[in-house]
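**Q** Pasting a predicted model and its sequence here:
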Amino acid sequence: MKALASPFVVALAAALVVALLAPPATAQSRDAENQLDAIVKNGKLRVCTTGDYKPFTFHDKTANSYQGIDIDLAKSLASSLGVEAEFVATTWKTLLPDFTAGNCDIAMGGISVTLERQKQVFFSDPYLVNGKAPIARCEDEAKFQTIADIDKPDVTVIVNPGGTNEKFVREKLSDARIEIYPDNVTIFQQILDGKADIMIAESVETELQEKLHPGLCAINPEKPLQYGEMGYMLPEGDVIFKAYVDQWVHLAKATGEFDRIYDAHVK
């Protein structure tokens, strides 16, 4: 007569069967709540953006309208879904809490992908490789070639609060004077006016500001001080919406749409 299996063996076997039949923990059923369906249902794509970061996002207060690379791309994404883009004002300091509070569906506007942000949100696949580069008065360009050149007690580094620019200078500079300036639109004029010596920002931004502010020079933007990537901030855990945005980014690049929009704002 065969011995009966112990209750422990029976329970273990049952648990293994359940584990093998269950979907992966990261999978998301189409029936589960997801942002993609909510956007289509609501008829609008809510986009958090700071509006102070040319060439990616800029809020023209006179016309009460937004302009920039990521503004045009947000409209393209919305159009692909058959909805309208609605821009939600935020700041670099409040970007993450505004997004995680559900104030918007996606955040766009030159946002750097960081591990700290990744702990709380999903990111799209990177759409741009970028990095931190200095910008200073052209007569000082030769003086600020390296971090060591910048990190001196007699150098004033100006920075906008709350974003990766401030994080970078606080991590990399210990001797230079760091001045926090709240207006990311007029901050570059402070350098021209001699109220600060240098700013460290994304390399593509320094190249644009060099064109907008004669007398300022982007310093080695082709060789940034730190590697960086930009992506779009998405709701954590929503793999359906992320898959859609990733495919849209891929097609925008493959069809040349991304390059046309980028060139219109940078070149």
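**A** Thanks, I have it. Since the structure is predicted, the reported quantities are computational estimates derived from the model, not experimental observations. Numbers count the residues shown, from 1 in each chain.

**Q** From now on I want contacts and neighbour counts done on CA atoms only, so please keep to that.
**A** Will do.

**Q** Now the residue nearest the centre of the chain: closest residue in space, sequence neighbours ignored.
**A** The centroid of the chain falls nearest to Ile111 when counting by C-alpha atoms, centre = their mean (1.4 Å). Excluding its sequence neighbours, the residue lying closest to Ile111 (C-alpha to C-alpha, 6 or more residues apart in numbering) is Met230, at 5.4 Å.

**Q** so how far is Asp197 from that neighbour?
**A** 27 Å (C-alpha to C-alpha, to the nearest Å).

**Q** how close does Gln247 sit to Gln118?
**A** Remark: distance between Gln247 and Gln118 (C-alpha to C-alpha) = 20 Å.

**Q** Over to Gly131?
**A** 18 Å.

**Q** Residues touching stretch 210-228, excluding its own?
**A** Residues from elsewhere that reach stretch 210-228, judged by C-alpha atoms under 8 Å, 6 or more residues apart in numbering: 112-113, 129-138, 141, 144-147, 188-189, 192, 203-204, 206-207, 209.

**Q** Below is an additional structure, to be compared with the one above:
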Amino acid sequence: MRKKPWLLAGLVLTGVAAWMIWNQQTDAKAHDIFEDHKLVVGTTGDYKPFTYWNEERNRYQGFDIDVIQAFAKAANLDVTFVKTTWPTLSEDTKSGKFDIAVGGITKKVEREVVGDFTSSYFSFQKAPLVKKEDVKRLNSLAAINDPSVKIGVNPGGTNEAFVKKHFPKADVTVFENNLDIPKAVQSGQVDVMVTDDIEALHYATELDLAVPKLTEAWEPAEMAYLMKPGQKQLGDVFRVWIESAEGQEQVQKLKKKWNIVSTRETVGAKGAGAHE
């Protein structure tokens, strides 16, 4: 049976109309950061000194929180923070739960696949956080990879991946809240917290703990902010700001405020980073 021309035309027009309506609805739902002057920021709130939830002040604080707020002020953007977690970070990025995620995020291929990283802003390496009396005992991969050694680690991120790769023989406990692990080291519940050296050095000072002088350099890495897909303009504007004199000045002030230091340069030069 031959279909009538007017019927075919009607079906085509109906299909086009439906696509236009869907496309308009999709565009209406799309969030244009610089037109709306709104920036939605995801953060785990459990990674000092980069991001943590201050119960008393009922808000997020930390180096990365301050940096993204300084950027937003310069770009005339209002910031809204939303909660994410290390196990759900990639999926939350991919789904567009936020425009950009901040808070001690390590650059890795798996995350770049679901989003886009900004320029790196820190270089660091993994490091152990221990009690002061254990700095000479737990100062190498081999020494820590022992059934008698208890390790505390947070789930879903590069710290857990590092522990699984290098310490298969150790007694590993996964803590859902990363903020609980340094206190577990302090109390003796675990012997070692494996984390980024910047966080380890922060807690060494805050809780009177130590970062051992390592016998070998541990894996180096870089930190950056993770944007949801399709945010090239945001990445470009952020890069211009952070590389500007104003941005560099802000970052240096905030590094001093939050006492941001890393062992990586020492390790790279001498093969060991000594901090107690």
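**A** In hand now; what should we look at? Since we're looking at a predicted model, the values are computed, not measured.

**Q** related to what we said a few turns ago, which residue in the second structure aligns with the residue nearest to the centre of the first structure?
**A** Matched by TM-score structural alignment, Ile111 of the first structure corresponds to Ile105 in the second structure.

**Q** now stretch 118-138 of the first structure, how far from the chain's geometric center?
**A** 6 Å (C-alpha atoms, centre = their mean, to the nearest Å).

**Q** buried ones in it?
**A** By 16 or more other C-alpha atoms under 10 Å, the buried positions in stretch 118-138 of the first structure come out as 120-127, 130-138.

**Q** same check, this time on stretch 230-249 of the first structure
**A** Using 16+ other C-alpha under 10 Å as the test for burial, stretch 230-249 of the first structure gives 230-235, 238-242, 245-246, 249.

**Q** Which residue numbers in the second structure does the longest strand belonging to the first structure align to?
**A** Counting residues, the longest strand found in the first structure (DSSP state E) is strand 128-137. Alignment of strand 128-137 of the first structure against the second structure: residues 122-131, by TM-score structural alignment.

**Q** which residues sit against the matching stretch?
**A** Under the contact criterion C-alpha under 8 Å, 6+ apart, stretch 122-131 of the second structure has outside partners 138-139, 159, 182, 185-186, 191-198, 200-201, 203-204, 208-212, 218-224, 262-264.

**Q** Repeat that for stretch 91-110 of the second structure.
**A** For stretch 91-110 of the second structure, contacts defined as C-alpha under 8 Å, 6+ apart pick out 39-45, 47, 50-51, 63-65, 68, 82, 84, 90, 114-115, 117, 158, 221-229, 231.

**Q** In helices only, show me these.
**A** Counted as lying in helices by DSSP state H, out of these, are 63-65, 68, 90, 114, 158.

**Q** Pull up the distance across stretch 153-168 of the first structure, start to finish.
**A** End-to-end distance of stretch 153-168 of the first structure (C-alpha to C-alpha): 17 Å.

**Q** residue in the first structure matching Ser244 of the second structure?
**A** Aligned counterpart of Ser244 of the second structure in the first structure: Leu251 (TM-score structural alignment).

**Q** For Thr195 of the second structure, pull up the helix or strand it's in.
**A** Assessed by DSSP states H and E, Thr195 of the second structure sits inside strand 192-196.

**Q** And for Tyr66 of the first structure?
**A** Going by DSSP H and E, Tyr66 of the first structure is in strand 65-67.

**Q** which residues touch that strand?
**A** Contacts with strand 65-67 of the first structure, where a contact means C-alpha under 8 Å, 6+ apart, come from 51, 56-60, 87.

**Q** Produce a ChimeraX select command limited to the buried residues of those.
**A** Filtering the contacts of strand 65-67 of the first structure down to the buried ones (16+ other C-alpha under 10 Å) takes a single ChimeraX command:
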select :51,56,57,58,59,87
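
**Q** how about the contacts of strand 65-67 of the first structure in TSV, adding distance to Lys41 of the first structure?
**A** Converted to TSV, those look like this (distance: C-alpha to C-alpha, whole Å):
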residue	distance to Lys41 of the first structure
Gly51	27
Phe56	28
Thr57	26
Phe58	28
His59	27
Asp60	30
Phe87	18
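
**Q** Show me which of the contacts of strand 65-67 of the first structure is closest to Glu257 of the first structure.
**A** Using C-alpha to C-alpha, Phe56 is the member of the contacts of strand 65-67 of the first structure that lies nearest Glu257 of the first structure, at 15.3 Å.

**Q** re the thing from before, how far out from the middle of the chain is the next helix or strand after the strand holding Thr195 of the second structure?
**A** Next helix or strand after strand 192-196 of the second structure toward the C-terminus (DSSP H and E): helix 197-206. Here helix 197-206 of the second structure is found 16 Å from its chain centre; the criterion is C-alpha atoms, centre = their mean.

**Q** Next: stretch 159-177 of the second structure.
**A** With C-alpha atoms, centre = their mean, you get 18 Å for stretch 159-177 of the second structure.

**Q** picking up where we left off before, I'd say the residue nearest to Ile111 of the first structure and Tyr127 touch.
**A** Yes. Judged on C-alpha atoms under 8 Å, Met230 of the first structure makes contact with Tyr127 at a distance of 6.1 Å.

**Q** Where do the strands of the stretch 51-200 of the first structure begin and end?
**A** Here the stretch 51-200 of the first structure has its strands, by DSSP state E, counting those that start in this stretch, at 52-53, 57-60, 65-67, 84-89, 106-107, 122-123, 128-137, 156-159, 177-180, 198-202.
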